[in-house]
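Peer 1: Fold the stuff below for me.
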Amino acid sequence: MKRTLAALTLAATAASALVTGIASAADPMVIKFSHVVAENTPKGVMANKFKELVAERMGDKVVVEVYPNSQLFGDDKVLEAMQLGDVQLAAPALSKFSRYTDQLALYDLPFLFQDLDAVDRFQQSDTGQAMMGSMQKKGLIGLGYLHNGMKQLSSSKPLRVPADASGLKFRIMSSEVLEAQFEAVDATPLKKPFSEVFTLLQTKAIDGQENTWSNIYSKKFFEVQPYITESNHGLLDYLVVTSAEFWKGLPDDLRGDLKAALDEAIAYGNDIARKKADEDRAAIIASKRSEVIELTPEERAQWVQAMKPVWKEFEDEIGADLIDAAYAANQQ
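Peer 2: All right, here's what the predicted structure looks like:
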């Protein structure tokens, strides 16, 4: 009798485990997308669009969870977390990848691209696409470029020619290229967290900063900076990135569907970025809180002449062929 009961119990347990296993196998895969900005930014809009597209097309297979405003990780920790499997997608600024590859420092070079059209041409070229795979040996794969926009210079004094920046302190992201860029005009670059910039400007601990129109407007930098020089001297873009182990471990059909949804979401986000740049520039001018300085061709040429030697300084690290290919995108 005891043996019969034991056998029945064992059979019931096995059946229960089998049912649980089947239910577990039927559960959708969860993809955590971590980023550091608000949901109404181009990056935030793109992440939510990706979540919506996946829900529409793959709801029974995949669920995307979006964590904005550094709810999970900041840009300084998210790549490490990704390699540990704690998050599957992120979109840090291109400057944040210096520990993993020298190639992406290309995008920090001053006056390399004339406008976002040139950036698009290069990023969609075979060379630009190949750069996204430059971190595979470090366990990361780039899946797509996302725009924020071209950078402008804000300051406590008018900046028309490079000599006007001499002796001033500018906040920068952690980037050796950006450091060299400001040193080239005899200014002092200071690496500070983005979250501290408004207070540093307000208290005059720094004299200026470089950023896109959308960041200058959304973070209210224009309220504490009397001058903004429309320099378009650099690029602030992001790279949507994932773990090589995670991405390569997906079934081919699932990976293909996810990439298609992501490409569509990135295109949507890039559209938003362009519109937002124009709208936020107009809003700053309308506020009359900050004077927008438009450089003459002669003035801009002086900035280019002063900062262009930075290209040569980092040519060996980045690759002269990459720099030449990126610059050629301006002429197409």
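Peer 1: all contacts plus neighbour counts: C-alpha atoms, from now on.
Peer 2: OK.
Peer 1: Tell me the spacing between the most centrally placed residue in the chain and residue 114.
Peer 2: The chain has residue 238 as the residue nearest its centroid, 1.9 Å off, counting by CA atoms, centre = their mean. Separation of residue 238 from residue 114 (CA to CA, to the nearest Å): 18 Å.
Peer 1: re the thing from before, can you pull the contacts of the residue nearest to the centre of the chain?
Peer 2: Each residue near residue 238 by CA atoms under 8 Å, 6 or more residues apart in numbering is listed here: 91-94, 145-148.
Peer 1: residue contacts, residue 261?
Peer 2: Residues in contact with residue 261 (CA under 8 Å, 6+ apart) are 50, 53-54.
Peer 1: out of those residues, who's nearest residue 200?
Peer 2: residue 50 (34.7 Å; CA to CA).
Peer 1: For the stretch 151-300 of the chain, which segments count as helices?
Peer 2: 176-183, 197-202, 213-218, 244-248, 252-287, 297-307 (DSSP state H, counting those that start in this stretch).
Peer 1: could those helices go into TSV alongside distance to residue 2?
Peer 2: Formatted as TSV, these follow (distance: least, CA to CA, whole Å):
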stretch	distance to residue 2
helix 176-183	75
helix 197-202	74
helix 213-218	73
helix 244-248	48
helix 252-287	49
helix 297-307	87
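Peer 1: how about these, which one is nearest residue 80?
Peer 2: helix 244-248 (12.7 Å).
Peer 1: Show the secondary-structure elements that that closest one is packed against.
Peer 2: Helix 244-248 sits against strand 140-155, with contacts defined as 3 or more CA pairs under 8 Å, 6 or more residues apart in numbering; DSSP states H and E.
Peer 1: Here is a second sequence; please produce its structure as well for comparison:
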Amino acid sequence: MCYCRMRDIAVDPTIITFVNKKNELAMKEKMHSLSVTVLVVMVLTIFFVGNAFSADKVIMRVATPTTNDPQTHEMDLFKKVVENKSQGRIEVQLFPSCQLGSNAQMLQGLQMGTIHGLLEPTAFLGGFSDILTLIDLPYFFEDVWTATALLNSRAGDKLREYLQNRGLVAAAFYPYGDRILLLKFPVNSMDDFKGKKVRVMGAKVLQNEIKAWGGAGIPMDVPELYTALQQGVIDGLESAAQFFFMLKYFQVAGYIFTEPKGAEVTVFLMNKKWLDNLPADLRDIVTNSAKEIVPEATQYARNTEKESMRKMVASGVKVMDASPELQQKLKNASTLVHETFLMENPDAKPIYERLKKAMEK
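Peer 2: Purely as a prediction, here's the structure:
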């Protein structure tokens, strides 16, 4: 191994000059490359930001967790109206059947802006805000038709304002169906609910509803329901007639109990930031189209509910209406559900009272 000391080495000045010039040239090349990179980034940024406002076509991604039901029908109606009114300037891309993730994942995508519109039952939105689930309170609305009419009117303004302050726009509310029970057992009194497990959507108010009646409200994902009902893991489920019929749950549960006749409502939520960035005329087309389809969406929900009930009865399902005495007992028990909700969600009180006053009128 050989060692040398720097002070013993003679360095030719021409070499130093050559090295300095080489370094200077390399530095100029790097600066030139950096300038080109910055220029490219600036051009691309201007291009994409500019296209958000002036592109020939705006893409709107709309999602829903279901398939072949009122929500997918509403998606189809909305797409048709928007694309027609915008004359091709907006392309609505539809993603039904949880194609963009679970309910929670789609809601997160909506908040982030990767999804621009989401059609979702309010009972699944407790993870975002429990206040939205006041719509699902038992015996709050007379039925789903009353609920959506009020929510789409001035009576729903406070709820819309609440959502806008959290970055979401409630473009419209659509009826899914009256909230009823499909059960494996008959109901003649409240005692019949004791020890029974009834699947509900995730809303805490629905869990508390079944608990107030003497049973247990069990949140459960849709793919598990048929087997769980068939094998007795659950004794019934709460939703609307269309849901029971289209997914054939009535084949393994023979009773429909027509309480609490509450509202299973779909809300069409949109990302506020995305909407605000649209040109004014396109923004109006998007929001107005969501409202414009309400009458047709309502009629479709009425027709499918009626037809679903007819076909289930024809197959042997027995429909049970509560006696006036039993219904009053169920309502009285449900009072605690309302009180608990308002205690846990004090911000919901002005929204609750506004809607309640509108119903009284």
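Peer 1: which of the contacts of residue 238 of the first structure map to contacts in the second structure?
Peer 2: Counting by both residues aligned by TM-score structural alignment, their matches' CA atoms under 8 Å, these that remain in contact in the second structure are 91-94, 145-148.
Peer 1: still on that earlier bit, what's the closest of the helices of the stretch 151-300 of the first structure to residue 131 of the first structure?
Peer 2: Nearest of the helices of the stretch 151-300 of the first structure to residue 131 of the first structure, taken as CA to CA: helix 244-248 at 14.7 Å.
Peer 1: Next, the buried residues of the closest one.
Peer 2: Using 16 or more other CA atoms under 10 Å as the burial criterion, the residues of helix 244-248 of the first structure that qualify are 244-247.
Peer 1: between these, which is nearest residue 322 of the first structure?
Peer 2: residue 244 (23.6 Å).
Peer 1: Tell me the residue in the second structure aligned with the closest one.
Peer 2: With TM-score structural alignment as the criterion, residue 244 of the first structure lines up with residue 272 in the second structure.
Peer 1: burial measure for residue 257 of the second structure, as a count.
Peer 2: 21 (other CA atoms under 10 Å).
Peer 1: how about it, what's its partner in the first structure?
Peer 2: Match for residue 257 of the second structure (TM-score structural alignment): residue 229.
Peer 1: is it true that the match of residue 244 of the first structure touches residue 170?
Peer 2: No. The criterion here is CA atoms under 8 Å, and residue 272 of the second structure misses it with residue 170 at 9.3 Å.
Peer 1: Now do the shared contacts for these two.
Peer 2: The contact sets of residue 272 of the second structure and residue 170 overlap at residue 164 (CA under 8 Å, 6+ apart).
Peer 1: residues in contact with the residue mapped onto residue 47 of the first structure from the second structure?
Peer 2: Using TM-score structural alignment, the partner of residue 47 of the first structure in the second structure is residue 75. Each residue near residue 75 of the second structure by CA under 8 Å, 6+ apart is listed here: 62, 94, 119.
Peer 1: Please confirm that the first one is located within a strand.
Peer 2: Pointing back at residue 62 of the second structure there. Yes. Counting by DSSP: H, G, I helix; E, B strand; the rest coil, residue 62 of the second structure falls inside a strand.
Peer 1: Count the neighbours of the equivalent of residue 31 of the first structure over in the second structure for me.
Peer 2: Using TM-score structural alignment, the partner of residue 31 of the first structure in the second structure is residue 60. Counted with other CA under 10 Å, residues neighbouring residue 60 of the second structure total 19.
Peer 1: do the one 5 residues further on as well
Peer 2: When counting by other CA under 10 Å, one arrives at 21 neighbours for residue 65 of the second structure.
Peer 1: same check, this time on residue 46 of the second structure
Peer 2: Residues lying near residue 46 of the second structure (other CA under 10 Å) number 12.
Peer 1: Which strand or helix spans the aligned residue in the second structure for residue 92 of the first structure?
Peer 2: In the second structure, the residue paired with residue 92 of the first structure is residue 120, using TM-score structural alignment. Assessed by DSSP states H and E, residue 120 of the second structure sits inside strand 117-121.
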